[in-house]
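Novice: below: sequence and its predicted model.
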Amino acid sequence: MQITSHTNYIRFMEEARSDYLEQIDWPYDQLEKSGVISPVVNVNCNYKRTTTYPDLIEITTRVHKVSRVKLTLAYQMTVSGQLVCQAESSHCFLNQAGKIVDLKKAMPDFYQQLLELQKQEL
């Protein structure tokens, strides 16, 4: 069975999220150095078509919603221009002790950039 397992899409989203953060000049390791971690709190995938292992899946990532304590990213996955999956992942912001962080206070530049990116997508 050469069909891509549904579980792989979650991994694809993680890789796309890491790449997206690097593209906006906030790589995940920089967040961690600032004392902030951002674990996944929710994932939602709507599978539209099957893919196979040789398929090249292109992923577009965007900021869907941001608040002072939570970020939701949206993903659109396509193969040869055809939609194969629409998904979202939500993440909270925590300090190293596991306490909720107010991103506006802890990392105001990052928070402001996320707000601007969200506005661009509306």
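Specialist: Structure received.

Novice: from here on, contacts and neighbour counts on C-alpha atoms
Specialist: Fine.

Novice: roughly how far does the nearest residue to residue 22 once chain neighbours are set aside sit from residue 100?
Specialist: Of all residues beyond its chain neighbours, the one nearest residue 22 is residue 28 (7.5 Å), with distances taken as C-alpha to C-alpha, 6 or more residues apart in numbering. Here the criterion is C-alpha to C-alpha, to the nearest Å. By it, residue 28 lies 17 Å from residue 100.

Novice: second structure follows, compare the two:
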Amino acid sequence: MNSKGAILSHAVEIEIPFHDCDPMNVVWHGNYPRYLEVARCELLRLIDYDYLQMNESGYAWPIVDMQIKYVASAVFTQKINVAAYLKEYENRLKIDYVITDAATGQRITKASTTQVAVDLSSKEMQFVSPKVLYHKLTPFLAASNDEKGQ
């Protein structure tokens, strides 16, 4: 999981709060998806298509698959960087993530999520991403193609 082939990326810094930790001050494994969510929302805000805009456009985008590989432990008060990389958009949203220690760059976790569009009125899963997503991504796709051409 890396930035290679990413259409768009964004990273956030999070300081590990006490309430996310077990009695040994290590982040409980079930909290990592919340960190992914923070980075995913910020990534989607870059294209003005966060969950409120998704809902307004008539689609929900539930996660249908999540893969997480725990490499090291994050601990109470540690600052982490959570980087999100949009890798696919044509038929689904596939986002890869890398969580690293903010001070050292040491990899802590890598993950990926897959989301599919569901029409809110019919409740039917869409096998092709809705046109609204293409519209939101157009400026970024053009920039990505320009960079590849150079």
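Specialist: Yep, that arrived. Fair warning: this is a prediction, and the values are worked out from it, not measured in the lab.

Novice: hang on, the earlier thing: residue in the second structure paired with the residue nearest to residue 22 of the first structure?
Specialist: Counting by TM-score structural alignment, residue 28 of the first structure corresponds to residue 51 in the second structure.

Novice: how deep is its match tucked in, by neighbour count?
Specialist: Residue 51 of the second structure has 15 neighbours, counted by other C-alpha atoms under 10 Å.

Novice: and the longest helix for the second structure?
Specialist: Residue-count comparison of every helix in the second structure, with assignments taken from DSSP state H, identifies helix 131-149 as the longest.

Novice: re the thing from before, pretty sure the residue nearest to residue 22 of the first structure contacts residue 17?
Specialist: No: with contact defined as C-alpha atoms under 8 Å, residue 28 of the first structure does not reach residue 17; the gap is 9.2 Å.

Novice: off-centre distance for stretch 104-118 of the first structure?
Specialist: Here the centre of stretch 104-118 of the first structure is set off from its chain's centre by 15 Å, with C-alpha atoms, centre = their mean, to the nearest Å.

Novice: for the longest helix of the second structure, list every residue counted as buried.
Specialist: Residues of helix 131-149 of the second structure classed as buried: 133, 137 (neighbour count, 16 or more other C-alpha atoms under 10 Å).

Novice: could you do stretch 38-53 of the first structure as well?
Specialist: By 16+ other C-alpha under 10 Å, the buried positions in stretch 38-53 of the first structure come out as 38, 45, 51.

Novice: nearest residue to the middle of the second structure?
Specialist: The structure's the second structure has its C-alpha centroid closest to residue 40; by C-alpha atoms, centre = their mean the separation is 3.2 Å.

Novice: with residue 15 of the second structure as the reference, measure out to that residue.
Specialist: If you measure residue 40 of the second structure against residue 15 of the second structure using C-alpha to C-alpha, the figure is 17 Å.
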